[in-house]
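Engineer: I would like to see how this sequence folds:
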Amino acid sequence: MPNWVEHVVWWQVYPLGFVGAETEAIDTVEHRIGRIGDWLDYLLELGCNGLSLGPVFASETHGYDTVDHFRIDGRLGDDADIDALIAAAHGKGVKILFDGVFNHVGREHEKFRQALADGPESEAGGWFRWRGDEPVAFEGHDLLVTLNHDNPAVAEYVASVMNHWLDRGIDGWRLDAAYAVPPQFWASVVHAVRAKHPDVWFVGEMIHGDYAQYVNVSGLDSITQYELWKATWSAIEDANFFELAHAIERGNDLLDTFVPATFVGNHDVTRVASTITDERHVPHAVALLFFLAGVPSVYYGDEQGFRGVKEERVGGDDAVRPEFPAGPDDLAPYGAETFRTHQELIGIRRRHPWLHRTPSQVSNLSNTAVTLSSSHEGATLTLTLNLGDDPVSSPGGDVAGHSWAVHEG
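Structural biologist: Here you go, the predicted model:
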């Protein structure tokens, strides 16, 4: 894994939502992605130094139905706009992560339109998976057609896309729906891309499965830590820190193989401030994000206490993918305290970068309280979380009810 990843904290943005773009593709170009660049100073003030962008490529609707991996979505802008954003970010020391959707494409992708015209047995047809004469849809979504990852031409295409945008200046790739792709496919692509861009970082989206084994076979640097995400919010919401302790112990074992990508919110899940109903306990989740080993990311708006519930329906993601205002001065004032909490905890992470891959040990465990400790070269940091009404003891003294505390000793 490249050295820079140890120090990166991502601010994740869903671009189409952030800029208030239309829900379907347009025939013109709207130069909107520069609005994200207007928030780079805010990103840095928060304590982040990485900008993780959701889909920016031409698509039919939500961005994950890509129709052209080499073209910026017209609802966001054009090549000049994305080049300007990358340059502005790098000028401020901010890394850029692109979202690569390489498990499937939209039905209007040129190769798929050719495959429909020429048939499943054609050269173009060989790029896709078929069930008889019908293309295989990704997880039942008819608008998303699954690529044939056994075809070397598909691997060559994906590598060419990655190298194209790395040549343009991005620093890494999030691989959407990596869990649906054979790990051997990524191994061939990663090898080809690293030969040209040795400092690239690859993180695969996995919701379930054997994370360590997938990394070993695929050659990816990291995997999204959904197991820890779930344990974080449900342990807090259900007052069951035993669930969290179990997930932490399992996560510690992963560190022998890779450092996971950690988060408490993203574009696909209900906001943490809506999941944890007692608002006094939302900072507990943030504290875990920046104390536990991993490559952490903050989903835009979480640092302001945004709320939003994901629903299983058409448009059910809209509430968690909102438009942002023109600038920080237009944010509502009630998010300021949550913002300061994020700053404080990211500051702790910055002062102790070794937390990146240091296992945490669990002690003083009960349903409503837990102490975590991490040690490195004689330094020990502890985090105590208390969901209960009564104070609990910690290495730094008593922690009041419904509070958290970090102690260095």
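
Engineer: C-alpha only now, for contacts and for neighbours.
Structural biologist: Fine.

Engineer: Any figure for the gap between the closest residue to Ile72 other than its chain neighbours and Glu279?
Structural biologist: Residue nearest to Ile72 in three dimensions, not counting chain neighbours: Phe57, with 4.5 Å by Cα to Cα, 6 or more residues apart in numbering. Phe57 sits 37 Å away from Glu279, going by Cα to Cα, to the nearest Å.

Engineer: Neighbour count for these two, which is higher?
Structural biologist: Phe57 (26 against 14; other Cα atoms under 10 Å).

Engineer: Can you name the residues that contact the more buried one?
Structural biologist: Listed by Cα atoms under 8 Å, 6 or more residues apart in numbering, the contact set of Phe57 reads Gly63, Thr66, Val67, Asp68, His69, Phe70, Arg71, Ile72, Asp73.

Engineer: Please pick the buried ones from the residues you listed.
Structural biologist: For those, a neighbour count by 16 or more other Cα atoms under 10 Å gives the buried set as Gly63, Thr66, Val67, Asp68, His69, Ile72, Asp73.

Engineer: before we go on, could you also do this sequence so I can check it against the first one:
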Amino acid sequence: MSAWYDNSVFYHMYPLGMTGAPKENHEAAPADRFRQLNAWIPHLTALGISAIYIGPLFESTRHGYDTRDFRLVDRRLGTNDDFRQFVKLCHEAGIHVVVDGVFNHTGREFFAFQDIKEHREASAFRDWYKGINFWQGSPLGDSFSYEAWQGHYELPALNLQNPAVRDYLLDVVSFWVKEFDIDGIRLDCANVLDFDFMKALRHHTEHLKTDFWLMGEVIHGDYSRWANPSMLHSVTNYELHKGLYSGHNDYNCFEIAHTIRRQSEANGGIYRNINLYTFVDNHDENRIMSKLNNKRHITTVYTMLFTLPGIPSVYYGSEWGIEGARTSTCDDMLRPAIAPEQFAKLHNDLTDHIGRLAKLHRQHPALCTGMYRELLLTNRQYAYARSLDEEHIITAVNIDENGAFLSFRLPMGGKEAVDLVSGEKIAIDNGCLNLALDGCESKILKIVG
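Structural biologist: Have a look, this model is predicted:
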């Protein structure tokens, strides 16, 4: 039996942005922005969401990833009690909650870093960070130097090979599970996290909560180095993310299909036993609507996201097709404030399309964990099957602006195909399915008989 996360449709929330919190944390007292976040829950339920990934949440100084207290919710959002209530409301709505775990680095206001600044060599925390060197200063004027994440000296890198650091962070995870009843952690910068730490985290969380999920942010490399039975359950599928938008922009379904063959084909797919976390945009990437050259492709992009292998995720606001592109110096346009009062006005056909896809994904186990099989492939048309036990779901996509006729053989047989959106029944003719698709149209069908 598959775990809850394998059957989930995720929603990615960036709370500091979506609530319009101040860019700098100078608050004397906690704000009350969880009231806004609580108001999103009915919208998520209506959209068919069954899990959220929310973060960053730890108390920080600026953007949320410069942590200064791992046991406090960022006061720009509210209090620990506010977050506890938020998780409770999510669980009551049938929504699992996964939070951002920022364990590679801290902010400069974190207590261990401050202690080193004050006591230098005499600090009990002198070995908590990588590359501490008391013989030279840092670019930020410290009397010592240290290793920083990607050269950003406001983010000193933790030494995860230090048992004291590892024990501290595992205790932090226990705190978040016991205090807030979270269901999983998304590991920030998992690509540079210490492997032994991730193994210890997997062992630790398996004993904390049944089906606790660990997902890592990984952009490049062999995903199975991080997602495997001894470390993480899943990682971000940036490879498919790239294929989905560039395959559409180039009118090249071969790029998308090649990615899926390499990853998920039953015979030879290198990640066929890993359910990767799939997405088309996030808090670091331009909005999908801003990436697409042909805006009509937005529906087929989301059809593929929800029917190809993986655990699909929608980034907040993209269900309305909002746009946003980063600059070389600013990400703010990727993380806009959206008030719950705007939901009704923003609602459009894309919102309904994603809602239907989410419902179908949750209703049909084959779309969650079913075997993938390619059925037809041209530059602008693509058809594939997802099969689990006796359930066979066919997705057919036409990314051309003009209509197309698709004909392909069904190795699983069957008497007819039922359109899961319209209810239309299409006869299977001598083992072949014949479909007419309009421009930029897709169909999802179930094989019957």
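
Engineer: And the TM-score between them?
Structural biologist: Once superposed, chain against chain, the TM-score is 0.94 (TM-score structural alignment, normalised by the length of structure 1); 405 aligned residues with a Cα RMSD of 1.8 Å.

Engineer: quick revisit: so of the buried ones among the contacts of Phe57 of structure 1, which ones are in strands?
Structural biologist: Thr66, Val67, Asp68, His69, Ile72 (DSSP state E).

Engineer: Going by distance to Gly388 of structure 1, which of those residues wins?
Structural biologist: Checking these against Gly388 of structure 1 with Cα to Cα, the nearest one is Thr66 at 47.4 Å.

Engineer: Now the closest residue to His31 of structure 1 other than its chain neighbours: which helix or strand?
Structural biologist: Of all residues not flanking His31 of structure 1 in the chain, Gly77 sits nearest, at 4.2 Å (Cα to Cα, 6+ apart). Counting by DSSP states H and E, there is no helix or strand that carries Gly77 of structure 1.

Engineer: count of residues packed around Gly77 of structure 1?
Structural biologist: Neighbours around Gly77 of structure 1, by other Cα under 10 Å: 21.

Engineer: Next secondary structure element downstream of the host helix or strand of Pro42 of structure 2?
Structural biologist: Using DSSP H and E, Pro42 of structure 2 sits in helix 41-47. Helices and strands here follow DSSP H and E; after helix 41-47 of structure 2, the next one along the chain is strand 51-54.

Engineer: what span of structure 1 lines up against the following helix or strand past that following strand?
Structural biologist: Following strand 51-54 of structure 2 in sequence order, the next helix or strand is strand 58-60 (DSSP H and E). The aligned range for strand 58-60 of structure 2 in structure 1 is 57-59, by TM-score structural alignment.

Engineer: would you turn the contacts of Phe57 of structure 1 into CSV with distance to Leu331 of structure 1?
Structural biologist: CSV is the format used below for those (distance: Cα to Cα, whole Å):
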residue, distance to Leu331 of structure 1
Gly63, 26
Thr66, 32
Val67, 34
Asp68, 34
His69, 33
Phe70, 34
Arg71, 32
Ile72, 28
Asp73, 27
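
Engineer: okay, among the residues you listed, which ones form the most distant pair?
Structural biologist: Using Cα to Cα, the pair of those lying farthest apart is Gly63 and Phe70, separated by 13.4 Å.

Engineer: Just give me the match in structure 1 for Phe306 of structure 2.
Structural biologist: Alignment note (TM-score structural alignment): Phe306 of structure 2 maps to Phe290 of structure 1.

Engineer: That match: which element?
Structural biologist: Applying DSSP H and E, one finds Phe290 of structure 1 within helix 282-291.

Engineer: What are the boundaries of the helices in structure 1?
Structural biologist: Ranges of helices in structure 1, per DSSP state H, are 15-18, 34-37, 40-46, 79-91, 110-118, 152-167, 183-194, 211-218, 226-237, 241-254, 272-275, 282-291, 336-351.

Engineer: what about the first one, how far off from structure 2?
Structural biologist: By mean Cα distance after the TM-score superposition for structure 1, the fitted helix 15-18 of structure 1 averages 0.5 Å away from its aligned residues in structure 2.

Engineer: now the second one
Structural biologist: Relative to structure 2, and after both are superposed, helix 34-37 of structure 1 has an average distance of 1.2 Å to its aligned residues, where the measure is mean Cα distance after the TM-score superposition for structure 1.

Engineer: Now do that helix: everything it contacts.
Structural biologist: The contact list for helix 34-37 of structure 1 (Cα under 8 Å, 6+ apart) reads Pro15, Phe18, Val19, Asp81, Ile82, Ala84, Leu85, Ala88, Ala89, Ala326.

Engineer: redo that, cut-off 7 Å
Structural biologist: Applying Cα atoms under 7 Å, 6 or more residues apart in numbering, the contact partners of helix 34-37 of structure 1 are Val19, Asp81, Leu85, Ala88.

Engineer: Distance check, the residue nearest to Asn133 of structure 2 when sequence neighbours are not counted against Glu416 of structure 2.
Structural biologist: What sits nearest to Asn133 of structure 2 in space, not counting adjacent residues and going by Cα to Cα, 6+ apart, is Ser145, at 5.1 Å. According to Cα to Cα, Ser145 of structure 2 stands 69 Å off from Glu416 of structure 2.

Engineer: so how far does the match of strand 58-60 of structure 2 sit from its counterpart in structure 2?
Structural biologist: Averaged out, stretch 57-59 of structure 1 is 0.8 Å away (mean Cα distance after the TM-score superposition for structure 1).
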